[in-house]
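# Quick one, fold the following:
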Amino acid sequence: MTETVLVTGGTGFVAGWCIVKLLERGYAVRTTLRNLSKESAVRAAVASQTGAGDGLSFFAADLTSDDGWDAAMASCDYVLHVASPLGTGAEKGRDSLTAPARDGTLRVLGAATRASVKRVVMTSAAATARPALSSGKVSDETVWADPDDPQFDAYRVSKIRAERAAWDFMKTANGPTELTTVLPGAVFGPILMQENLGSVQIIERLLQGNPAFMPQLGFWIVDVRDLADLHVLAMTSPAAAGQRFIATGDFLWMAEMASTLRAKLGSRAAKVPTRQLPNFAVKLLLPFMPHLRTPARLLGRRFPLTPEKARSVLGFSPRPATTTVLDCARDLLGRERSVSR
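All right, here's what the predicted structure looks like:
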């Protein structure tokens, strides 16, 4: 009998690839949209990878409302809760994204437990397992980040509080439903839909020559295709029940990403910056560039992190980060060419 999986937020970058991977494995897939007018666009994006949209259905549901979640969840075997509000929140405050992320997660879990789904896999963030920068500790799944730590922006604060709320909810939930969380780093890779791109905008801006002088920032990178595969592994592996899994591959500095783009893409990467802005210069600019205040705390830091648990328990084997960055850039450039025709 075909099992059914609900993926929340079908227009999202990660959600779209989760849908593709599930359909390839023969699952019946449902996805939620805030507005069903996006259904045709999602179907076309998925079909570009799978060849067809058979087995995919759509439900209207929003993280900010109770409406629609019970109907979307009815008779589902599994849930991949990928949807979450995006943005830095710099203009509205560090808690500006917390309520929709936390309350939306609780709505999803409430509906899932009422429907007695087998397991919910929630997409969190690697930052939720990051200790204080001065601690010297390695980020692993035993660590819980402090949402009041000033290193975190509104998006990461919302992820920390939403994941905490999810685990607290499950402590008192009755029934068979299990929870697993996946904690990705910076997610890059080929694009299905040109919206809700999150981290991909970093590569998009580099290709556009922005910023002209790069800050000394680095990222633990995961390919969106590998991340989607890991979600399916976390959904089906008996060993994943009740566990957190950090999902990252290699660490690259922004300057290394830029160097890779210039070396492999030739003239197509002509605008990619070549110079790095000294840390002291970034700090001098902070009064005039408030969006840099949170990232500035990470300048020059390659904080230690380990994805070993996902590798050893689930067999996670991410591709090289340089491959991911290049595939992402080539996809962005290809889309620019198709638009300009």
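
# From now on I want contacts and neighbour counts done on CA atoms only, so please keep to that.
Noted.

# the helices in the protein, which residues?
Assigned by DSSP state H, the helices in the chain fall at 13-24, 39-50, 69-73, 98-114, 154-172, 200-207, 224-236, 254-265, 279-285, 308-314, 321-340.

# what's the offset of the last one from the middle of its chain?
For helix 321-340, the separation from the chain centroid amounts to 18 Å (computed by Cα atoms, centre = their mean, to the nearest Å).

# list the helices and strands it packs on?
For helix 321-340, the elements it packs on are strand 186-188, helix 200-207, strand 218-223, helix 254-265, judged by 3 or more Cα pairs under 8 Å, 6 or more residues apart in numbering; DSSP states H and E.

# What of the second one?
The criterion is 3+ Cα pairs under 8 Å, 6+ apart, and the helices and strands that helix 39-50 contacts are helix 13-24.

# Adding distance to residue 131, write the helices of the chain out as JSON lines.
JSON lines is the format used below for the helices of the chain (distance: least, Cα to Cα, whole Å):
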{"stretch": "helix 13-24", "distance to residue 131": "25"}
{"stretch": "helix 39-50", "distance to residue 131": "37"}
{"stretch": "helix 69-73", "distance to residue 131": "34"}
{"stretch": "helix 98-114", "distance to residue 131": "20"}
{"stretch": "helix 154-172", "distance to residue 131": "12"}
{"stretch": "helix 200-207", "distance to residue 131": "24"}
{"stretch": "helix 224-236", "distance to residue 131": "23"}
{"stretch": "helix 254-265", "distance to residue 131": "22"}
{"stretch": "helix 279-285", "distance to residue 131": "22"}
{"stretch": "helix 308-314", "distance to residue 131": "17"}
{"stretch": "helix 321-340", "distance to residue 131": "24"}
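
# Quick check: which of those is nearest to residue 180?
Set against residue 180 and scored by Cα to Cα, the helices of the chain come closest in helix 224-236, at 6.8 Å.

# tell me the angle of that closest one relative to helix 13-24?
Computed by axes from the mean of the first three to the mean of the last three Cα atoms, to 10 degrees, the angle separating helix 224-236 from helix 13-24 equals 60 degrees.

# what angle separates helix 224-236 from strand 218-223?
Using the same axes, to 10 degrees: helix 224-236 against strand 218-223 is 70 degrees.

# what residues does helix 224-236 touch?
With Cα atoms under 8 Å, 6 or more residues apart in numbering as the test, helix 224-236 has contacts from 13-15, 17-18, 21-22, 78, 80, 119-121, 180, 182, 184, 187-190, 240-241, 247, 314, 316-319.

# before we go on, could you also do this sequence so I can check it against the first one:
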Amino acid sequence: MTGGPLVLVTGAAGYVGSHLVNQLLTQGYPVRAAVRTPARADEVRRTVAAGGLDATHVEFAYADLGSDEGWADAVAGTRYVMHVASPFPADNPRDENEVIAPARDGALRVLRQARDAGCDRVVMTSSFAAVGYSPRPNHEWTEEDWTDPADDNTAYIRSKAIAERAAWDFATDAGLELSTVVPVGIFGPTLGTHLSTSVQIVQAMLTGESQRLPAQYFGVVDVRDVADAHVRAMTADAAAGERFLTVADGPAMTFGELAGMLGVTAPDDGRDLGERPRISNAKAKRLLGWHPRPVEETVRDTARSLNDLGLV
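Sure, this is the predicted structure:
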């Protein structure tokens, strides 16, 4: 290791978090991984080893987004905070605050500790859910756009907009440097057997277990490119106070088209979806020097990782 500044990664055992930890280690940054339990720490050790890296260069802090306990210790001594963790419900809950409150309050909890610890910058993972779920016909989506929390969307979609807005309000008032990375649908190789929702979709297509597919368009971005955007946003002077949409080049796609790239047939409901959304990645390219992989490579590598892990 090069003895670089210590970086805290929340959600380090997750899909994006695991790739981010490995990229930071590869670039010589010591990492402190914030996880909920020792079992999740073991998952991080396994995903670090899966990347051919030395897990002894990762230290662990135990903290939960729903509690103040542990966060001061997690942030102490770090220069940068990567706030990746966020709740993702399996179903839309009866009480939307079961999703909205943890996302908003968890982000503010981490930001507050980063401010108090004198961290140089926080990079927070948001979502296209915070950008593109309020209707705007014939529009190219950019970082200037926001989903209106008052619109009729799921609690998860509303939570992403509310949490990111709250983070920006706090950072502005606190004088804290913040950048947000705003990915579309994240695909790409998984480092462990605990699969993200998107990778589970690919797995179901490959095993023939997928039911009729929802009729919708979605952007695609590679998990490795999302992690790369976080690392670039961490240190680039131009990234301070900026949002960055991360999406691969090319048009949004459908689940049927995703299945076609995998060489499988999966039924959809056949509805005419109308105009394909256009999502700009120009800002990340311009300010971060970020360049995404082709969608075909991402989809291929997602399938290959599942096969290598014996999951298809």
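
# Out of the helices and strands packed on helix 321-340 of the first structure, flag the one nearest residue 115 of the first structure.
Taking Cα to Cα, strand 186-188 is the member of these nearest to residue 115 of the first structure, at 30.9 Å.

# and the closest one, what other elements does it pack with?
Right, strand 186-188 of the first structure is packed against strand 218-223, helix 321-340 by 3+ Cα pairs under 8 Å, 6+ apart.

# That one aligns to what range in the second structure?
Counting by TM-score structural alignment, strand 186-188 of the first structure falls onto residues 185-187 of the second structure.

# Can you give the distance of that stretch from its chain's centre?
Using Cα atoms, centre = their mean, the offset of stretch 185-187 of the second structure from its chain centre is 9 Å.

# quick one on the thing from earlier: could the helices and strands packed on strand 186-188 of the first structure go into JSON lines alongside mean neighbour count and distance to residue 275 of the first structure?
JSON lines is the format used below for these (neighbours: other Cα atoms under 10 Å; distance: least, Cα to Cα, whole Å):
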{"stretch": "strand 218-223", "mean neighbour count": "24", "distance to residue 275 of the first structure": "15"}
{"stretch": "helix 321-340", "mean neighbour count": "16", "distance to residue 275 of the first structure": "19"}
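
# Mind putting the ones you listed into a markdown table with distance to residue 210 of the first structure?
Shown next, in a markdown table, are these (distance: least, Cα to Cα, whole Å):
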| stretch | distance to residue 210 of the first structure |
| --- | --- |
| strand 218-223 | 16 |
| helix 321-340 | 14 |
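
# Of all those, which one is nearest residue 40 of the first structure?
Closest approach to residue 40 of the first structure among those (Cα to Cα): helix 321-340, 18.7 Å.

# okay, the angle between the closest one and helix 254-265?
Orientation check (the same axes, to 10 degrees): helix 321-340 of the first structure against helix 254-265 gives 60 degrees.

# what residue of the first structure matches up with residue 42 of the second structure?
Match for residue 42 of the second structure (TM-score structural alignment): residue 40.

# dump the residue contacts of its match.
Contacts for residue 40 of the first structure (Cα under 8 Å, 6+ apart) come out as none.

# What's residue 309 of the second structure aligned with over in the first structure?
Applying TM-score structural alignment, one finds that residue 309 of the second structure aligns to residue 335 in the first structure.

# Could you report the separation of its match from residue 190 of the first structure?
Distance, residue 335 of the first structure to residue 190 of the first structure, by Cα to Cα, to the nearest Å: 11 Å.

# is it true that residue 12 of the first structure touches residue 83?
Yes - at 7.1 Å, residue 12 of the first structure counts as touching residue 83 under the criterion of Cα atoms under 8 Å.

# Out of the helices of the first structure, flag the one nearest residue 129 of the first structure.
That would be, of the helices of the first structure and by Cα to Cα, helix 154-172, which comes in at 8.4 Å.

# Let me know how buried residue 170 of the second structure is, in neighbour terms.
Using other Cα atoms under 10 Å, residue 170 of the second structure has 18 neighbouring residues.

# What sits closest to it if chain neighbours are left out?
residue 108 (7.3 Å; Cα to Cα, 6 or more residues apart in numbering).

# Give me the aligned partner of the one you found over in the first structure.
By TM-score structural alignment, residue 108 of the second structure lines up with residue 106.

# go on, residue 174 of the second structure?
Alignment note (TM-score structural alignment): residue 174 of the second structure maps to residue 173 of the first structure.

# shouldn't its match be in contact with residue 111?
No - the pair residue 173 of the first structure / residue 111 is not scored as a contact, 11.4 Å apart, by Cα under 8 Å.

# who has more neighbours, those two?
Each of residue 173 of the first structure and residue 111 has its neighbours counted (other Cα under 10 Å); residue 111 has more, 20 against 15.

# Report the contact partners of that one.
69, 70, 73.

# swap in residue 83 of the second structure?
Taking Cα under 8 Å, 6+ apart as the criterion, residue 83 of the second structure is in contact with 8, 9, 10, 11, 107, 110, 122, 123, 124, 125.

# and if you look at residue 52 of the first structure?
residue 46.

# Aligned against the second structure, show me the partner of it.
Here residue 52 of the first structure is matched to residue 54 in the second structure, going by TM-score structural alignment.

# Could you do residue 24 of the first structure as well?
Checking TM-score structural alignment: residue 24 of the first structure goes with residue 26.

# one step back: quick check: the match of residue 42 of the second structure vs residue 95 of the first structure, distance?
Distance of residue 40 of the first structure to residue 95 of the first structure, given as Cα to Cα: 34 Å.

# next one: residue 1 of the first structure
As for residue 1 of the first structure, its distance to residue 95 of the first structure is 44 Å (criterion: Cα to Cα).
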